[in-house]
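Peer 1: Just need the structure, nothing else, for what follows:
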Amino acid sequence: MSTVIPAAAQLVLPAPAKLNLMLHILGRRADGYHQLQTVFQFLDHGDELGFALREDSEIRLNIEVAGVPHDANLIVRAARRLQQESGTTLGADIWLDKRLPMGGGIGGGSSDAATTLLGLNHLWQLGWDEDRLAALGLTLGADVPVFVRGRAAFAEGVGEQLQPVELAEPWFLVAIPQVSISTAEVFADPELTRDTPAITVRSLPEGGGRNDCQPVVEKRYPEVCNALKTLNKFVAAKMTGTGACVFGSFPNQADADKVSRQLPATLPNFIARGCNRSPLHRKLETATRK
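Peer 2: From the prediction side, this is the model:
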């Protein structure tokens, strides 16, 4: 659903994808959520959002997202929550160029929400710091804080306890099986591993590690299983988050391109560079200096 963001947008910002380089499930908490450990790294590929100031306090997302009512969209919810908590009387027109698949495990909705919080904090001149924005982001979703903070991280808890890490920044080939995964179904599956021993950030294996959700998803969704088999012919492949996207890493873009050209047309894919600093934060720093 690619959309051209109009010239009326006063601020245009990326909403980058992320990969989970590993995902361990340590146990289930009393509140039903799962205790996990994961490593997040950003990609220099993602959605793009445009923002323009409104004086009438209205929040208007100027695009329809299939299957998502306007008021339920995480972008609109993030904008209204920030508006409410800050007490501002300003509003915004928002445009979305949607490039990331929904239900792909690469953070599309959470990244859009974080870009909205950071973008409107800048546009409305609220002066909120990162901690305050991340705390608000957590009320919208467990993955929102990592996008708000914008640094590759080792995460614990439900994914909100973040410790910045410096990782290699390889090129990734990300394949997109044509299926949307229900995260709730994956975490409810009785066969999900829930007793992986905790590790420390110092004992992280190079390149991440395994994904405890992957065996459950492979069993439930043959499209993901087949994508992993296909990619594994060329590179060690694994799934990100609860899927559906699967990925492999390469030392350079040319090697990733070579494999991409050999994948079947039924398996869409993209190539992106891993980033320890979010492209969103790099763009915002430039906008702030203007």
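
Peer 1: use CA for all of it now, contacts and neighbours both
Peer 2: Noted.

Peer 1: give me the number of residues near residue 131?
Peer 2: Applying other CA atoms under 10 Å, we find 12 residues neighbouring residue 131.

Peer 1: Leaving out chain neighbours, which residue sits closest to residue 243?
Peer 2: Distance criterion CA to CA, 6 or more residues apart in numbering; nearest residue to residue 243, sequence neighbours excluded, is residue 105 at 4.6 Å.

Peer 1: For that neighbour, give me its contacts.
Peer 2: 19, 240, 241, 242, 243, 244, 245 (CA atoms under 8 Å, 6 or more residues apart in numbering).

Peer 1: wait, what's in contact with the nearest residue to the second one once chain neighbours are set aside?
Peer 2: Looking back up the chat, that one is residue 240. Counting by CA to CA, 6+ apart, residue 20 is the residue found nearest to residue 240 once chain neighbours are left out, at 4.9 Å. In this structure, residue 20 makes contact with 38, 39, 40, 41, 106, 240, 241, judged by CA under 8 Å, 6+ apart.

Peer 1: tell me which element residue 193 falls in.
Peer 2: Using DSSP states H and E, residue 193 falls within no helix or strand.

Peer 1: my read is the residue nearest to residue 243 is in a strand, agree?
Peer 2: No - under DSSP: H, G, I helix; E, B strand; the rest coil, residue 105 sits outside any strand and is assigned coil.

Peer 1: run this one through as well so I can compare:
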Amino acid sequence: MIYTWPSPAKINLFLYVTGRRLDGYHYIQTLFQFLNYSDTLKIIPNKTGKIKLFTKKKSLINIQNTIINAAELLKEKALLYKKIKSYNLGAKIFLNKIIPIGSGLGGGSSNAATTLVVLNKLWNTQFTLKELALFGLEIGADVPFFIMGKTSIGEGIGEILYPIRQEEKWYLIVYPNIRILTKNIFSSPYLIVKSPKKSIKTLLKSDFRNDFENILKRQFITIKKLIVTLSTYAPSRITGTGSCVFSEFNNKKDAEKVFSLLPKNMRGFITKSVNISPLHSIVYKRKDMFF
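Peer 2: Predicted coordinates for the structure are as follows:
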């Protein structure tokens, strides 16, 4: 039995804000792209009824942690819909965190999704992926994408997904050591909701951009300088609401060359995009988009 599972990062190849809801959430159009770069979760189920999280970063262990929230949520839904006794649903979860927090790479949402998908399997609660995605939406708007496991156009608040196949590229991801809270950027007075909603065909033919980039460049001079520097070598943008900047390459060698030109203290990594979540490649043995 496999007990260690990937919890992959993502980037937003584009991100447009198309409207604002009465409850404060924003309507978006985005292209979620999986990366072959992951936190890992070692999950050992038991019948103690208790969820325990272990990690070297002690600051991550609190009641707001998405892993704990996801496990407790699945337990609650299993009790409600499957009539499974809660004392049978316990687990020890060991998190190895390498995705930077507040980076726009979706680490927290991915951790929640991996927890839901894997515990659904290990606990034999037998919820469908669509049901898990609906549960995951209670934790975060990006969680359904990570649960469904396919590179996708996201609409609504990000939960309406249209799977697509993207050419897999190499990416240099640079983290400027700035932690950004998504809610703070969405509430920025400089966020102008003006991007028109477009068809998927039009979106994919248009130049990609991120509506939050100008806000972040205005607020963080380090991010502005990083984008300017990287853009001299390759197409470079913010992912999500920041703070990571990614540069796109056709091969690994070019990405490595640009990375070598950056200051030695600059934190980053090189990875390839994938159309199927690394988690799904293991759990469901999926290698193709069309299933």
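
Peer 1: Give the aligned equivalent of the residue nearest to residue 240 of structure 1 in structure 2.
Peer 2: Aligned by TM-score structural alignment, residue 20 of structure 1 pairs with residue 12 of structure 2.

Peer 1: Is its match in a helix, a strand, or coil?
Peer 2: Once three-state DSSP is applied, residue 12 of structure 2 turns out strand.

Peer 1: sorry, back to before: kindly indicate which of the contacts of residue 20 of structure 1 lies nearest residue 251 of structure 1.
Peer 2: residue 41 (15.8 Å; CA to CA).

Peer 1: Contacts only, for the residue mapped onto the closest one from structure 2.
Peer 2: By TM-score structural alignment, residue 41 of structure 1 lines up with residue 33 in structure 2. The contact partners of residue 33 of structure 2, by CA under 8 Å, 6+ apart, come to 10, 11, 12, 13, 151, 152, 273, 274, 275.

Peer 1: and the longest helix for structure 1?
Peer 2: Counting by DSSP state H, the longest helix found in structure 1 is helix 108-123.

Peer 1: residue range for it in structure 2?
Peer 2: Using TM-score structural alignment, helix 108-123 of structure 1 pairs with 107-122 in structure 2.

Peer 1: Which positions within the matching stretch qualify as buried?
Peer 2: Across stretch 107-122 of structure 2, burial judged by 16 or more other CA atoms under 10 Å covers 107-120, 122.

Peer 1: And stretch 59-77 of structure 2, by the same measure?
Peer 2: For stretch 59-77 of structure 2, by 16+ other CA under 10 Å, it's 60-61, 65-77.

Peer 1: Quick check: residue 270 of structure 2 is in a helix.
Peer 2: No - counting by three-state DSSP, residue 270 of structure 2 is located in no helix; its state is strand.

Peer 1: any idea what it aligns with in structure 1?
Peer 2: Alignment note: residue 270 of structure 2 maps to residue 271 in structure 1; criterion TM-score structural alignment.

Peer 1: Quick one: residues contacting that match.
Peer 2: Residues near residue 271 of structure 1 by CA under 8 Å, 6+ apart: 171, 172, 173, 174, 253, 256, 257.

Peer 1: List the contacts of the second one.
Peer 2: To tie it back to what came earlier, the one meant is residue 172 of structure 1. Counting by CA under 8 Å, 6+ apart, residue 172 of structure 1 has contacts 247, 248, 249, 250, 256, 271, 272, 273, 274.

Peer 1: Please report how far the fifth one lies from residue 63 of structure 1.
Peer 2: Using CA to CA, to the nearest Å, residue 256 of structure 1 is found at 33 Å from residue 63 of structure 1.

Peer 1: which of those two has more neighbours?
Peer 2: For the pair residue 256 of structure 1 and residue 63, the greater number of neighbours falls to residue 256 (22 against 14), based on other CA under 10 Å.

Peer 1: which ones are touching that one?
Peer 2: So residue 256 of structure 1 contacts 171, 172, 173, 249, 250, 271 (CA under 8 Å, 6+ apart).

Peer 1: can you check residue 263 of structure 1 too?
Peer 2: Counting by CA under 8 Å, 6+ apart, residue 263 of structure 1 has contacts 230, 231.

Peer 1: how near is residue 203 of structure 1 to residue 209 of structure 1?
Peer 2: For residue 203 of structure 1, the distance to residue 209 of structure 1 - CA to CA - is 11 Å.

Peer 1: all helices for the stretch 151-291 of structure 2, in order.
Peer 2: Counting by DSSP state H, counting those that start in this stretch, the stretch 151-291 of structure 2 has helices at residues 182-186, 200-205, 213-219, 221-231, 252-261, 278-283.

Peer 1: Surely residue 161 of structure 1 is in contact with residue 155?
Peer 2: Yes - if you go by CA atoms under 8 Å, residue 161 of structure 1 and residue 155 touch, sitting 5.3 Å apart.

Peer 1: Could you check which of those two is surrounded by more residues?
Peer 2: Shown here are residue 161 of structure 1 and residue 155; by other CA under 10 Å, residue 155 has more neighbours (22 against 14).

Peer 1: Quick check: the aligned residue for the more buried one in structure 2?
Peer 2: Using TM-score structural alignment, residue 155 of structure 1 sits opposite residue 154 in structure 2.

Peer 1: what separates that match from residue 136 of structure 2, distance-wise?
Peer 2: Looking at residue 154 of structure 2 against residue 136 of structure 2, where the rule is CA to CA, the gap reads 15 Å.

Peer 1: wait, residue 100 of structure 1 sits on residue 108?
Peer 2: Yes - in this structure, residue 100 of structure 1 is within contact of residue 108 by CA under 8 Å, at 5.7 Å.

Peer 1: wait, what's in contact with the spatially most central residue of structure 2?
Peer 2: Nearest residue to the geometric centre of structure 2 (CA atoms, centre = their mean): residue 106, 2.7 Å. By CA under 8 Å, 6+ apart, the residues touching residue 106 of structure 2 are 9, 10, 11, 142.

Peer 1: Can you lay out those residues as CSV showing distance to residue 229 of structure 2 and neighbour count?
Peer 2: CSV is the format used below for these (distance: CA to CA, whole Å; neighbours: other CA atoms under 10 Å):
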residue, distance to residue 229 of structure 2, neighbour count
9, 24, 27
10, 22, 28
11, 19, 27
142, 29, 23
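
Peer 1: now, which of the residues you listed sits nearest residue 285 of structure 2?
Peer 2: Of these, the one sitting nearest to residue 285 of structure 2 (CA to CA) turns out to be residue 9, at 19.0 Å.
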